[in-house]
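> Mind folding the following:
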Amino acid sequence: MQQFLIHIVSEPKVFKGWGVKEEFNLDVYSHMHYKLVTLLADHLNFTLDLSLVNDYGWRLENGSFSGLMNSLVKGEVEFTTSGALMRFDRMMAAELTVATYRVQTSAIFKQPPLSAVFNVFFLPFNFTTWIAILLLLMLFTIAIVFFFRITTMIKNIGPHSSLMMTTLDTGMLVLGAICQQGTSTIMTTTSVRMAFSVLFFTAVFLFTSYSASIVVILQTPSQSIKSIKDLADKSTTFSVLDTAHNYVYLNETKIHAVKKIYQNKIIKTKPSDAFTSAKVGMIRVQKEFHAFLVDTSVANDIIAKSWNEQEKCSLTQLNLFTLPPLTLYIAKKSGYKDSIKQQLILQDEVGLKKRIYNQFMPQKPTCDSLNKDIIIESVSLKEIFPIIAFLSCAMIVSFIIFVLELMSYNMMSIFKS
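Now for the predicted structure:
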């Protein structure tokens, strides 16, 4: 009877036995490989003698290996019943069989809202439309001034009459109509009444279109982060799932943008915040402008259980690096290598491997908002900050103009006296 080895990678303390899944974590790959190996034992008619360790086995500075690989080098086990990543350095300690499953690791984050990237109050209309609206307002102003001037000339109305309107007054009246404000101006001719009617009808349609667009835009996430470089340049915080392979591959990466993320967003962060559990990391993604490097299967399980539809639709995933597939390692010069490889290939061909994968892995959450009622969330101060800033500046400018007018009036009074 040979001895075989299985290990629990992420959280050995919560391991309750084979087939018991109280909490979803990276141990799911150990459960999946255990299923494969028990089928292998039935087909090849051998008995399993299992041991548990919590380290896949990484090459140390002195050239030796830790954990799983160390047991293979010392001849303590024949082969592993838990899949480990295919790595060149591990081939010096043991031999590969066949690829079994893949661990997919991605940086998961929510895209920032459009209001954080653009001034959303200009987005409902494109540049050409804004120019057309401006020209339309000028046309209305000129037309109304023309009608008033002709009316005053025909009826001999004095320049100081209450019926007389200046060009500036007319411009303010047109702007008020666009902002859905009425007017107390006395309209004495049909042409003026007609011009005002067309102006207010046009303003209603423009205001309705603008309002409908702005409501949708305020609820829409942007797509400003499309690459790893964008993620590195943005102000988003970053954390990583606390597993050994994330430490290793972040240090070994040759991608400049990933190095920048690691050096600027991870190393400079407190270790307990930089490397954390899946639950803590996903909560930060849910509530903050935060990116979390995590195994997608673990993230999908958390999202499916605790995230609402609106939050699912704003999620984005970026692959910082591609992990090699998992494999079952076997001791050097083992006589069982060919038999085990043939049976693993057969399991893949008849669909047993895929069946086990579908049994354990959660499905990727989908955004089904198009098939459901639209959920409108309350607009926060962050979304309307540009208009608050505009109003604040306008109030300051108005106060400055008021002070200047007051000073001008006092000076004129002094000169007259």
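
> Please count neighbours and contacts with C-alpha atoms only from this point.
Fine.

> which one is the residue positioned nearest the centre of the chain nearest to, not counting chain neighbours?
In the chain, the residue lying closest to the centroid (CA atoms, centre = their mean) is Lys110, at 1.9 Å. Leaving aside its sequence neighbours, Lys110 sits nearest to Leu315 (CA to CA, 6 or more residues apart in numbering; 4.5 Å).

> before we go on, could you also do this sequence so I can check it against the first one:
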Amino acid sequence: MITNNSTYDHLINYLHREVDTTTKLTYYFAVHLFEWMNATAVYKPVNSYGYLKPDGTYDGIIGELMAGTSHFSVVMFFMTKERMNAVEYVVSPSRVSVIMLFRKPSLASVTNIYSLPFHIGVWLAVMSLTFVSSVALTGSTYWEDTVKNRPRNSLMKQFTQSVYETLGGIVFQQGTSVEPQSVSSRQVVLLSLMAFMFLHTAYSANVVALLQSATDISGPEGILNSPMEYGATDIIYNHHIFKNEHRPVHRALWLKKGLPQGDKFFSTVEEGIRRVREGMYAFHVEQTAGFDEVQRTFLEHEKCNLGYFSYVSFPMPHLGVSKVSQYKELLRIGAFLLKERGVQARSSNRLVAPPPKCAAGTAFFTAVGIQDVAPAFLLLITIYSLVIVMFALEVVLHRYELKKEQNKEVRTILVSRNTQATIATP
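Okay, here's the model as predicted:
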């Protein structure tokens, strides 16, 4: 299976390992296998791994093996239920995987971090503390007015004022407009200010830490439930994997974010890794091709928040043997011997790229963007909108009250004039 003509020039020299990696890896395996068999191999290049056609036959490698025109596949392919009846799977020469590669997005870009610092129990405790502080402040100020013979408001009005003072002055640390005079009132205000000061400190510290945190996406659910986009390498098996996906989450991801992109969903390795580097993009790519491109284009600190996971659910790709080949058992024995004795391990270590290492030790400090504080701005806009609505209602109500008072005065004047006119009549 050759996707680039330059592969013919680099099958045995380990150059450009990111191009047709699996083909080069299995080619070395086939060379050692045929040497062990003392056989001469005739290689036949094809342009497809082998997929079921409408007439029930297979194209590509599977078709060659099924027809008996080839004995052994010098390329690995996924094990599927349909292919089990067409070929004999032998061995997986190396752990070559296709991965979904991405830069871990910031936690603030995926979820509302302003609700995460405290557990629901802490939020309930904060509301309870606010209520208790309001009740205590109401009782102390009401008793203070009684002792000092000052004009007192009604108990409900006093409680409403205490709630306002607690929310604005204590909870939001803006200070109170009324200075408590008694010792009990001052103690209530002091203890409440101290309690909410510690809550403010803990909340702010957690928010700052969460602003620099990254989201660890370990499956397609993370991409589906986040603003991330995704794509795949423009290679034949990716077209079949994504378009024929039937798993619920994977299918939903394809229909929501893959299918609307059309032909732009599939791209080259260079283009896909470039978009991965820009962020908020996941790319389905062969391991060596993806990691080598990352090593070539990423800065050291950009490798520190790199993430990946396996998207496909098939077992590791295996080599195949024709069911009708007279060399089937001999090929099977030789393949297992090469795998068990470590002959193939040398080629695997040179061709399969390991994950990039974070030489910087940790990711650099990330500047906070407008998207990270969007929930806070949204809350402010919501509150301002409610304030404008309440202000408009107050204006309407005030004008209604003024008009009502004016009508009342007019009626009083008219009644007074009528009364005077009646008295003046002889």
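
> Give me the TM-score for this pair.
TM-score of the superposed chains, computed with TM-score structural alignment, normalised by the length of the first structure, equals 0.76; 401 aligned residues with a CA RMSD of 4.2 Å.

> which one in the second structure is aligned with the residue nearest to Lys110 of the first structure?
The pairwise alignment with the second structure assigns Leu315 of the first structure to Gly307, based on TM-score structural alignment.

> Ser211 of the first structure now?
In the second structure, Ser211 of the first structure lands on Ser204 (TM-score structural alignment).

> quick check, its match in a strand?
No - with DSSP: H, G, I helix; E, B strand; the rest coil as the criterion, Ser204 of the second structure is located in helix rather than a strand.

> Can you get me the start-to-end distance on stretch 52-68 of the second structure?
17 Å (CA to CA, to the nearest Å).

> what about the strands in the stretch 101-250 of the second structure?
Applying DSSP state E, counting those that start in this stretch to the stretch 101-250 of the second structure gives strands spanning 229-233.

> Tell me where it has helices.
For the stretch 101-250 of the second structure, applying DSSP state H, counting those that start in this stretch gives helices covering 120-147, 155-165, 183-211, 220-224, 236-243, 248-253.

> I'd like to know which of those lies nearest to Thr21 of the second structure.
helix 236-243 (14.5 Å; CA to CA).

> how big is the offset of the closest one relative to the first structure?
Aligned to the first structure and superposed, helix 236-243 of the second structure gives a mean residue distance of 3.1 Å (mean CA distance after the TM-score superposition for the first structure).

> Buried residues in that helix, which are they?
For helix 236-243 of the second structure, a neighbour-count test (16 or more other CA atoms under 10 Å) marks Asn238, Phe242 as buried.

> coming back round to it: would you tell me which of the helices of the stretch 101-250 of the second structure gets closest to Phe77 of the second structure?
When the helices of the stretch 101-250 of the second structure are compared by CA to CA, helix 236-243 sits nearest Phe77 of the second structure, at 9.3 Å.

> which residues sit in contact with the residue nearest to the centre of the first structure?
By CA atoms under 8 Å, 6 or more residues apart in numbering, the contact set of Lys110 of the first structure is Val285, Gln286, Phe289, His290, Ala291, Glu311, Ser314, Leu315, Thr316.

> Output those residues in a markdown table; the columns should cover neighbour count.
Shown next, in a markdown table, are the contacts of Lys110 of the first structure (neighbours: other CA atoms under 10 Å):
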| residue | neighbour count |
| --- | --- |
| Val285 | 21 |
| Gln286 | 19 |
| Phe289 | 16 |
| His290 | 22 |
| Ala291 | 26 |
| Glu311 | 14 |
| Ser314 | 17 |
| Leu315 | 16 |
| Thr316 | 16 |
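
> Take those residues and lay them out in TSV including distance to Gln347 of the first structure and secondary structure.
Shown next, in TSV, are the contacts of Lys110 of the first structure (distance: CA to CA, whole Å; DSSP: H, G, I helix; E, B strand; the rest coil):
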residue	distance to Gln347 of the first structure	secondary structure
Val285	38	helix
Gln286	39	helix
Phe289	43	coil
His290	41	strand
Ala291	37	strand
Glu311	38	helix
Ser314	38	coil
Leu315	35	strand
Thr316	34	strand
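
> quick one, strands of the stretch 301-417 of the first structure?
Applying DSSP E, counting those that start in this stretch to the stretch 301-417 of the first structure gives strands spanning 315-318, 326-327.

> And these: which comes nearest Ser239 of the first structure?
Of all the strands of the stretch 301-417 of the first structure, strand 315-318 comes closest under CA to CA, at 13.9 Å.

> with the second structure superposed, average distance for the closest one?
Looks like 3.8 Å for strand 315-318 of the first structure (mean CA distance after the TM-score superposition for the first structure).

> Identify all contacting residues around that strand.
If you take CA under 8 Å, 6+ apart as the criterion, strand 315-318 of the first structure is touched by Ser106, Ala107, Ile108, Phe109, Lys110, Gln111, Ser227, Ile228.

> what does stretch 84-96 of the second structure give?
Contacts to stretch 84-96 of the second structure, defined as CA under 8 Å, 6+ apart, come from residues 22, 26, 29, 62, 65-66, 76, 79, 286-287, 316-323, 332, 335-336, 339, 344-345, 348, 352.

> Swap in 7 Å and give it another go.
Applying CA atoms under 7 Å, 6 or more residues apart in numbering, the external contacts of stretch 84-96 of the second structure come out as 65-66, 287, 316-323, 332, 335-336, 339, 344, 348, 352.

> so of those, which ones are in helices?
If you go by DSSP state H, the contacts of stretch 84-96 of the second structure have Leu65, Met66, Gln287, Arg332, Ala335, Phe336, Lys339, Gln344, Ser348 in helices.

> The fourth one maps to what in the first structure?
What that stands for is Arg332 of the second structure. Per TM-score structural alignment, Arg332 of the second structure is aligned with Lys341.

> how many other residues sit next to the residue nearest to its match when sequence neighbours are not counted?
Distances taken as CA to CA, 6+ apart place Thr97 nearest to Lys341 of the first structure, at 5.5 Å, with adjacent residues excluded. Here the count is done by other CA atoms under 10 Å, and Thr97 of the first structure has 21 residues near it.

> Many thanks, I have nothing further to ask.
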